[in-house]
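In: any chance you could fold what I've pasted below:
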Amino acid sequence: MTSGNITESEQAVLDEIEAEDVDFLRLQFTDILGTVKNVSVPARQAEKAFTDGIYFDGSSIEGFVRIQESDMRLVPDPDTFAILPWRQKEESAAARMICDVYNTSTGDPFEGDPRRVLKNALDRADEMGYEVNAAPEPEFFLFEEDEDGRATTKTGDQGGYFDLAPKDLASDVRRDIIYGLESMGFEIEASHHEVAKGQHEINFEYDDALTTADNVGTFRTVVRAIAAQHGQHATFMPKPIPRINGSGMHTHLSLFTEDGENAFHDDDDEFNLSDTAHSFLAGVLEHAPAITAIANPTVNSYKRLVPGYEAPVYVAWSDRNRSALIRKPAARVPAASRVELRSPDPSCNPYLAIAVMIHAGLDGIEQGLEAPDPVRENIYEFDEEKREEYGIDTLPANLGEAVDALEEDEAIYNALGEHIASKFVEAKRQEFEDYLVDVSDWELDRYLETF
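Out: As a prediction, the model looks like this:
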C-alpha cells in the first residue's frame, strides 16, 4: 500500500527503513571528477526526499555551478537503497540512496550530473533498439597506515597473482569487503590477489550499465571503509608504486536487443562477433584517444599506461592476447559474447567513462565502421616500424595529450555535454599544468648533486 504520491518501490524503502531501525540516510551523488558526495538527513525525511527532493548548495561541488545559480535538488533513486555494512552491532542502522540532481529553477535534470550523462547515453542506445550491459574489474592496493593513521605505500603481504595465505595476508580484509558488498546486494563472482604486492581484485556480476556505474562508486566506498576498519588504507590510485603493475578497471560491454538476444553474438563469425559488435568495437577504437581523457583522468594514470606492465597502450584488438586495447574474451554461451576495453583505471568517474564508451561504440554502429583485423601477436614486442606496418596507433602519452584529443573529438566532447566537457577540460588542464611546474623527488635524486 502506498500513500500520497509515493510509488510502490519508494514505499518498500520506507518500510525497510522502519523495519531495520535506520536513523540516518546518506543521499549520494558524484561530482564531475567522480568523487562521491553525500547529504546526510534523518531517516524521517525519507518520504519528503521522495516527494519533494532534498535541496543543497551546489556551488561548492567541483564543476557544478556558480554561486549565483547554486540551489540544486537531490531526488533519490529507491532502487539504490542499501543498508551501510560497517555499523557496530549496538548502533542503529544507516543507509544510502544514490540520487539524481535537478535544477531548482527549471525543474529539469541538471546537465552537470554525471549520472544524467550516462542516462543520456542509455537513451541513445534505447532509441537504436539496444540495452547496454557492463562489467568492470576494478583493482586496488591495500597499504599499511602509519602511527598517525596516514597512508603509506608499505604492503602487509608478499603475495603475487592468485597467491594464498600466508603470502596473501590481506585475504581476511577481502573476505570482510565481500561480506559487506554482498549485504548491499552485490553478486560477487571471484576475488584474488593481483600481480603486484598489496594489489587485489574483486569481481562482481555484470548488470545494466547504470546499475554497474552505481556499483563502482559503492564498491570504492565499501572497500575503503572496511579496509580502514582493519587499519589498512585502500587506494584506487592507478600507479602508487613505481616499476610494478598499476591498477586497472578493465570494462566488459555488450548490447542486447529488446527481445533479450545478445546483439554482439554471431555463430557464423570466426570470432563469434556480429557485424554490430565489429562496428561497436571499431567505434571504440576510433574514439580511443578521447575516451582516454575520461577513462584515465589523472596525471598518475599515465604512469600505468606504459609498455611492459601489462597495461594496454596500443590501439588494436585481439581475440587471443592481452597486449591490445580491446580483447574479445572467450564466451561459453551466446549471451556472454562481449568486448573488453582494458585501458580504463579505477580513478575514473564511472558514469562518464561508461557513457563515452557507449557513445563511441554506438557511433561506430551508426557509421557502419569496420573493425580492423585482430592482432594475435604480442604487440609489446613490436618495434615502431612493425606497429606502423600494422597501422597500430598509441594512446595519448600523458594527461595533456588526452585532453587535447578530447577537445578535438566532437562526438565524445558533445556526448558529455558542454557543461561537463568544458568544466572537465578546465580542471584537467589545470591539473596537468600544476604537474608540469612541480619538481619531483626523482628529479632531485637524479640532478641535485650532479649539476
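In: C-alpha from now on. contacts and neighbour counts both.
Out: Will do.
In: quick one: residue 56 and residue 24, what's the gap?
Out: 17 Å (Cα to Cα, to the nearest Å).
In: who has more neighbours out of those two?
Out: When neighbours are counted by other Cα atoms under 10 Å, residue 56 and residue 24 differ, and residue 24 comes out ahead with 19 against 14.
In: the more buried one: which element?
Out: Residue 24 is part of strand 22-30, with elements assigned from DSSP states H and E.
In: please name every helix or strand in contact with that strand.
Out: strand 36-42, strand 93-103 (3 or more Cα pairs under 8 Å, 6 or more residues apart in numbering; DSSP states H and E).
In: what angle separates the first one from strand 22-30?
Out: The directions of strand 36-42 and strand 22-30 differ by 150 degrees, with axes from the mean of the first three to the mean of the last three Cα atoms, to 10 degrees as the criterion.
In: show me what counts as buried in strand 36-42.
Out: 36, 38 (16 or more other Cα atoms under 10 Å).
In: what lies in contact with it?
Out: By Cα atoms under 8 Å, 6 or more residues apart in numbering, the surrounding residues in contact with strand 36-42 are 23, 24, 25, 26, 27, 28, 29, 30, 31, 56, 217.
In: what about the closest residue to the first one other than its chain neighbours, neighbour count?
Out: Right, residue 23. Nearest residue to residue 23 in three dimensions, chain neighbours excluded: residue 43, at 5.1 Å (Cα to Cα, 6 or more residues apart in numbering). Residue 43: 21 surrounding residues under other Cα under 10 Å.
In: what's the answer for residue 127, then?
Out: Using other Cα under 10 Å, the number of residues around residue 127 comes to 10.
In: could you measure from it over to residue 236?
Out: According to Cα to Cα, residue 127 and residue 236 sit 35 Å apart.
In: now swap in residue 432 and tell me
Out: 19 Å.
In: which of these two has more neighbours?
Out: Just comparing residue 432 and residue 236: by other Cα under 10 Å the higher neighbour count belongs to residue 236, 23 against 17.
In: quick one: contacts for residue 114?
Out: Contacts of residue 114 by Cα under 8 Å, 6+ apart are 30, 31, 32, 351, 352, 420.
In: next, the structure of the following sequence, for comparison with the previous one:
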Amino acid sequence: MKSNEEIQRIQKDLEAKGVKYCIGAYVDIHGIPKGKVVPISHLPQMARGSELYTGYALDGLGQRPNDDEIASVPDLDHIIQLPWQPEVAWMPADNTFKGEPYPLNTRVALKKQLAKAASMGFGMNLGIECEIYVLKQGEDGSLSVPNPDDKLVKSCYDVRGFLDQFNWLDKVATTINALGWDLYSFDHEDANGQYEFDFKYADAITSCDRFIFFRLMAKEFAKQEGLLATCMPKPFADKTGNGAHFNMSLYDLKTGANVFACDPKEDPRGLGLTPIGYHFIAGILKHGKALCAAFAPTVNSYKRLQRQGEMAYFSWAPVFNSFGSNNRTNSIRVPMGGGRCESRNADGALNPYLAATLALAAGLEGIREGLDPGKAQEDNLYELSEAQRAERGIEFLPKTLAEAVDAFEADPFVTETLGQELRDEFVRYKRNEWEAYHRHVSAWEIERYSHLF
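Out: Got it, this is the predicted structure:
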C-alpha cells in the first residue's frame, strides 16, 4: 500500500499530464475489465478501497444479492494514460472483501501463486503473443475480411495484407512502444485480416495487465477505422485461429538469472533447458487437460484446436498434450535456443491471470516433485497414426469445452490452487456456456436439416 505522500505525488503528476478521471479496472472470470471511474481529486480515496461493487452483478465473483460489497484497489505502479482519451488514467486493480484480498479475483489468485514461487526462490517471466483479426462487420452482424481482394490461401507474412491496415497497425505499434513495452516484431499472420504483435516479456503480473489493455486498445483503434478487432479464437472455420501463446520461464529472485536457460550443448536433450525447466514442463503436461479449460476457455476455442478442420492445410493449433523443440504440433514448444517454454493451446479469449496462475502452479509442482516430461516429440504429430500415437503415450487435449471443464473439475490440483469457490465459479459459468451453445439452433443446422427432413 502506498503512503499518503506517494499517492499525492502520483495524483499531482497525473493532473500535470491532463488526467481528469481514473479507472480502477479489475477483471471478471472471463478476463473482461470492470470498474468505476472517479475524478482525479478522489484518487486518494480510491487507492484506499473507497469504490464498492455488488459482486452479484458481475460474472464469476461468487456473491449473492444479500452479500456485502467488494471493493477494488488500483495498482498505482501500473498506470496507463489512455492514448486515445488522455483525460483518463487506466489502473489495473485487485478486489478486496472486508479489507482482505478477495480470493475469487483472478489477479489476486496469481499474486498468491507468485508468493508461493517466491518461497521457492523463483519469480515468473511471461511473454504473451497477441494474435488478432481486424474485420468488417455487416449490418447483420456477419464478419468479413475488409479487402475483398485479400484472397490468398496462405497469407502469412503477406506485405500487401500488412499495408492494407497500416493506419490501424501504426496506431497500435506506436502506442505499444510509447508505453514502454518494447515491440520487437509485428506482421500479417497466417489468415486473411489477421495480425500478430510481439513485445518483450515481463514479470507475470505486468504481462497479464498488458494483455488485458492490448485487447481494449486494439478494439478502440479498430473502431476509429470503422472496423472490428477481435481476439476471438476462431472467427472463420476455414482460417487460422487466434492464439495467445504463453512463453514462460522462471528467474532466480536473488540474481535475476533465468533458471531455465543453459547452453544447448550442456543439455543432454539438446533443447537448451535446465532440469528445472523440464520439471516445469512435466508439471504442465501432468495437468494439461485441466489447464486447457483456462488456456482455451470458450466453446469457440475448440474449433481452433483442430488438426485441420475446414482449412486447406494443417491448422498450426495443438491438439496433443505433448512437448518438443521447435515443433508447433506440440502443445508445449521449446523455441530454438531454449531458456523458456511456450504453451500453444492458449488463445485470445483467455483470462491471462487465471491461465498464468494454473500454469505456474503446475510448473512448480513439477519442480517440487522432480517430474520428467518424457521424450521430446519431433515429428509432425498431425500425421501420426492412432497406433503410433498410443505407442508413444501421447494423449489428446480436450476436444470440446465440455471435456475441458470435466477435466478441470476432476483434477484436485485445480481446487488446491484456486480454492473451492473460484474453481466452482469457473465450472458453473463454463457449463452454462456449453449448455447455452447446445440449446441454440445455428444457421448450419437450418441449412442442413430444414429441407432434408
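In: what does the TM-score come to for these two?
Out: With the length set by TM-score structural alignment, normalised by the length of structure 1, the two chains reach a TM-score of 0.93; 435 aligned residues with a Cα RMSD of 1.7 Å.
In: how about the helices in structure 1?
Out: 8-19, 46-51, 114-127, 171-183, 209-229, 275-286, 288-295, 301-304, 350-367, 384-390, 399-408, 410-416, 418-437, 441-447 (DSSP state H).
In: and the third one, which stretch of structure 2?
Out: When helix 114-127 of structure 1 is aligned against structure 2 using TM-score structural alignment, it corresponds to residues 106-119.
In: and the matching stretch, how far from structure 1 on average?
Out: On superposition with structure 1, the mean distance recorded for stretch 106-119 of structure 2 (mean Cα distance after the TM-score superposition for structure 1) is 0.7 Å.
In: that stretch: how far from the chain's middle?
Out: Centroid separation between stretch 106-119 of structure 2 and its chain, computed with Cα atoms, centre = their mean, to the nearest Å, is 17 Å.
In: report the contact partners of the residue nearest to residue 110 of structure 1 when sequence neighbours are not counted.
Out: Excluding the flanking residues, the one nearest residue 110 of structure 1 by Cα to Cα, 6+ apart is residue 102, at 4.6 Å. For residue 102 of structure 1, the contact set (Cα under 8 Å, 6+ apart) comprises 72, 73, 74, 75, 108, 109, 110.
In: buried ones only from those, please, as a ChimeraX command.
Out: Here is the ChimeraX command that selects the buried residues among the contacts of residue 102 of structure 1 (16+ other Cα under 10 Å):
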select :72,73,74,75,109,110
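In: mapped onto structure 2, which of the contacts of residue 102 of structure 1 hold?
Out: Compared against structure 2 with both residues aligned by TM-score structural alignment, their matches' Cα atoms under 8 Å, the contacts of residue 102 of structure 1 retain 72, 73, 74, 75, 108, 109, 110.
In: the fourth one corresponds to which position in structure 2?
Out: Mapped onto structure 2 by TM-score structural alignment, residue 75 of structure 1 lines up with residue 73.
In: residue contacts, that match?
Out: Taking Cα under 8 Å, 6+ apart, we find residue 73 of structure 2 in contact with 24, 46, 47, 48, 49, 51, 93, 94, 95, 96.
In: please redo it, this time with the cut-off set to 10 Å
Out: Neighbouring residues of residue 73 of structure 2 by Cα atoms under 10 Å, 6 or more residues apart in numbering: 1, 24-26, 45-52, 91-96, 101.
In: could you flag which of those residues are buried?
Out: Buried subset of these (neighbour count, 16+ other Cα under 10 Å): 24-26, 46-49, 51-52, 91-96, 101.
In: out of the residues you listed, which two sit at the greatest distance?
Out: Spatial extent of those (Cα to Cα) is set by the pair 91 and 101 at 17.0 Å.
In: hmm, back to that, and which of the kept ones among the contacts of residue 102 of structure 1 is nearest residue 184 of structure 1?
Out: For these, the nearest to residue 184 of structure 1 is residue 75 (20.2 Å; Cα to Cα).
In: which residue is nearest the middle of structure 1?
Out: Geometric centre of structure 1, nearest residue: residue 350, 3.1 Å, by Cα atoms, centre = their mean.
In: so what's it up against?
Out: For residue 350 of structure 1, the contacting residues are 30, 33-34, 114-115, 118, 136, 209-210, 212-217, 249, 294-295, 344, 356, by Cα under 10 Å, 6+ apart.
In: shouldn't residue 332 of structure 2 be in contact with residue 324?
Out: Yes: under the criterion of Cα atoms under 10 Å, residue 332 of structure 2 makes contact with residue 324 at 6.6 Å.
In: output the helices of structure 1 in a markdown table, with distance to residue 202 of structure 1 appended to each entry.
Out: Output for these, formatted as a markdown table (distance: least, Cα to Cα, whole Å):
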| stretch | distance to residue 202 of structure 1 |
| --- | --- |
| helix 8-19 | 28 |
| helix 46-51 | 32 |
| helix 114-127 | 23 |
| helix 171-183 | 8 |
| helix 209-229 | 9 |
| helix 275-286 | 25 |
| helix 288-295 | 19 |
| helix 301-304 | 20 |
| helix 350-367 | 16 |
| helix 384-390 | 34 |
| helix 399-408 | 27 |
| helix 410-416 | 29 |
| helix 418-437 | 29 |
| helix 441-447 | 33 |
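In: please identify the most buried of those.
Out: helix 288-295 (a mean of 28; mean count of other Cα atoms under 10 Å).
In: before I go, just wanted to say thanks for your time.
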